[in-house]
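Peer 1: below are the sequence and a predicted model for it; my questions follow.
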Amino acid sequence: MKRVIVGITGATGTIYGVRLMELMRTDPGIEIHLVMSKSAKLTLKMEHDLELSYINGLAHEVHDPGNIGATISSGSFHSEGMIVAPCSVKTMSNIASGNTGDLISRAADVILKERRTLIVAVRETPLHLGHLENLTKLARIGAVIFPPVPAFYNRPNSLMEIVDQSCMRMLDQLHIHL
């Protein structure tokens, strides 16, 4: 069984986290652990008509964002890695600086220290020098910086095709091929 941690933060683009879980649910060999920040729940209401119960139902286990003692915050919790999608600049900066005051940043920190794959789908633009320095710091310590930039060479016919292309590429980083 492959385990994947999904963190959803308050940045716009919550569809990325939701769609990642929908795609992974097609493989019964993947166990999904979800952490959503309080801000993510607010953003979700603005961006979608989806119920929180639906999103929670996509995960095998849902973790409270304030529970920094959750199983996923331990190096002994084996996983393929973690995807933070979307990743707010706040969360990205917390991870880069080792500020582990919430479960998303704590779990991400553990993923990095255990040399597992951490993917941060940063959804801010434009970026200033401080953002770029934090992203560089994350890349240096092993994170995959993955801004979900739309691809058009595949001539997408819908927004979901654009989202799916980014999500499938994120999953490729974890060696998950659906």
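Peer 2: Thanks, I have it. Numbers count the residues shown, from 1 in each chain.
Peer 1: CA atoms for contacts and neighbours, from now on please.
Peer 2: Fine.
Peer 1: can you pull the buried residues of the helix or strand Leu42 falls within?
Peer 2: Element membership of Leu42, judged by DSSP states H and E, is helix 38-47. Neighbour-count burial for helix 38-47, counted by 16 or more other Cα atoms under 10 Å, picks out Ala40, Lys41, Thr43, Leu44.
Peer 1: JSON lines for those residues, including distance to Met170?
Peer 2: Below are those laid out as JSON lines (distance: Cα to Cα, whole Å):
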{"residue": "Ala40", "distance to Met170": "19"}
{"residue": "Lys41", "distance to Met170": "22"}
{"residue": "Thr43", "distance to Met170": "21"}
{"residue": "Leu44", "distance to Met170": "20"}
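Peer 1: if we can go back for a sec, neighbouring contacts of the helix holding Leu42?
Peer 2: When contacts are defined by Cα atoms under 8 Å, 6 or more residues apart in numbering, helix 38-47 is touched by residues Ile8, Thr9, Gly10, Ala11, Thr12, Gly13, Thr14, Leu50, Leu52, Pro65.
Peer 1: restricted to strands, list these.
Peer 2: Of the contacts of helix 38-47, the ones assigned to strands by DSSP state E are Ile8.
Peer 1: all helices for this protein, in order.
Peer 2: 14-24, 38-47, 52-58, 89-97, 103-113, 129-140, 159-173 (DSSP state H).
Peer 1: here's the one I want to compare it with:
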Amino acid sequence: MRQPTITVAITGASGAVYGLRLLEQLIVAKQTVYLLISAPAQLVIQMETDLKLPSHPSAIQALLTEHYQAAPGQLQVLGRQQWLAPIASGSAVSQAMVICPCTSATLAAIANGLSRSLIERAADVILKEQRQLILVHRETPLSVIHLENMLRLAKLGVVILPANPGFYHRPHHISELVDFIVARILDHLGIEHTLIPPWGKELAPYQF
């Protein structure tokens, strides 16, 4: 039986740390991951984090495998035009795909069935095979075009999960805000974690 996989795509919206933290937690949870990184995302990662990713997918895979201490074969980084990759076909579709963060351009392409890159094609395959697709949009404010694209995808069962962290867990560090969003993604994927306590556990002493 083929090992279930989760596809993670990081696009060029600000908030690359969300995608990287998600990747780390999936590795910790012993999930097999296909990783896609757009060209703008590589620039954003360099701007917003201390990671300096090489240009070739195999070199990125080696770096991230060591960085996150992934098991051999647990992480596979795919090229943006690698059309023979398993995720380009419904016969080898992942069990789920998360685009984190997701640009408005990527969201629009998916909503309109465009497949100009492997990221968009993989999302299209997920949709047609009726698997789970989660889009972590990180842009504000939203135009009518953005909202209409979101509605179109939501009607197809896509989870629109904006990077809007809550504050009821009283975060003291940026990492806690990142973990809030990553925890919600993992919840939707059905993957156990210890990032954020479930609602109510830490609120029990409070009287409303």
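Peer 2: Nice, I can see it. No experiment lies behind these values; they were computed from the predicted model shown.
Peer 1: coming back round to it: turn the contacts of helix 38-47 of the first structure into a markdown table, including neighbour count and distance to Asp172 of the first structure.
Peer 2: As requested, the contacts of helix 38-47 of the first structure are exported to a markdown table (neighbours: other Cα atoms under 10 Å; distance: Cα to Cα, whole Å):
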| residue | neighbour count | distance to Asp172 of the first structure |
| --- | --- | --- |
| Ile8 | 30 | 19 |
| Thr9 | 30 | 21 |
| Gly10 | 23 | 24 |
| Ala11 | 22 | 23 |
| Thr12 | 19 | 23 |
| Gly13 | 23 | 20 |
| Thr14 | 24 | 20 |
| Leu50 | 11 | 26 |
| Leu52 | 11 | 27 |
| Pro65 | 19 | 26 |
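Peer 1: now the contacts of helix 38-47 of the first structure in JSON lines, with distance to Ala59 of the first structure?
Peer 2: Written out in JSON lines, the entries for these read as follows (distance: Cα to Cα, whole Å):
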{"residue": "Ile8", "distance to Ala59 of the first structure": "12"}
{"residue": "Thr9", "distance to Ala59 of the first structure": "16"}
{"residue": "Gly10", "distance to Ala59 of the first structure": "18"}
{"residue": "Ala11", "distance to Ala59 of the first structure": "20"}
{"residue": "Thr12", "distance to Ala59 of the first structure": "20"}
{"residue": "Gly13", "distance to Ala59 of the first structure": "18"}
{"residue": "Thr14", "distance to Ala59 of the first structure": "15"}
{"residue": "Leu50", "distance to Ala59 of the first structure": "15"}
{"residue": "Leu52", "distance to Ala59 of the first structure": "11"}
{"residue": "Pro65", "distance to Ala59 of the first structure": "14"}
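Peer 1: name the nearest of the contacts of helix 38-47 of the first structure relative to Phe152 of the first structure.
Peer 2: Of all these, Gly13 has the smallest distance to Phe152 of the first structure: 18.1 Å, by Cα to Cα.
Peer 1: run through the residues that contact the equivalent of that closest one over in the second structure.
Peer 2: Under the alignment (TM-score structural alignment), Gly13 of the first structure pairs with Gly15 of the second structure. By Cα under 8 Å, 6+ apart, Gly15 of the second structure lies in contact with Glu48, Pro101, Arg138.
Peer 1: ok, Arg121 of the second structure next?
Peer 2: With the criterion set at Cα under 8 Å, 6+ apart, Arg121 of the second structure makes contact with Ala88, Leu114, Ser115.
Peer 1: coming back round to it: nearest to Lys2 of the first structure, of the helices of the first structure?
Peer 2: helix 14-24 (10.3 Å).
Peer 1: mean shift of the closest one relative to the second structure?
Peer 2: Superposing on the second structure and averaging over aligned pairs (mean Cα distance after the TM-score superposition for the first structure), helix 14-24 of the first structure comes out at 0.6 Å.
Peer 1: I'd say Val163 of the first structure and Tyr16 touch.
Peer 2: Yes - taking Cα atoms under 8 Å as the contact criterion, Val163 of the first structure and Tyr16 are neighbours in contact, 6.5 Å apart.
Peer 1: more crowded one of the two?
Peer 2: When Val163 of the first structure and Tyr16 are compared for neighbours, Tyr16 comes out ahead with 23 against 20, by other Cα atoms under 10 Å.
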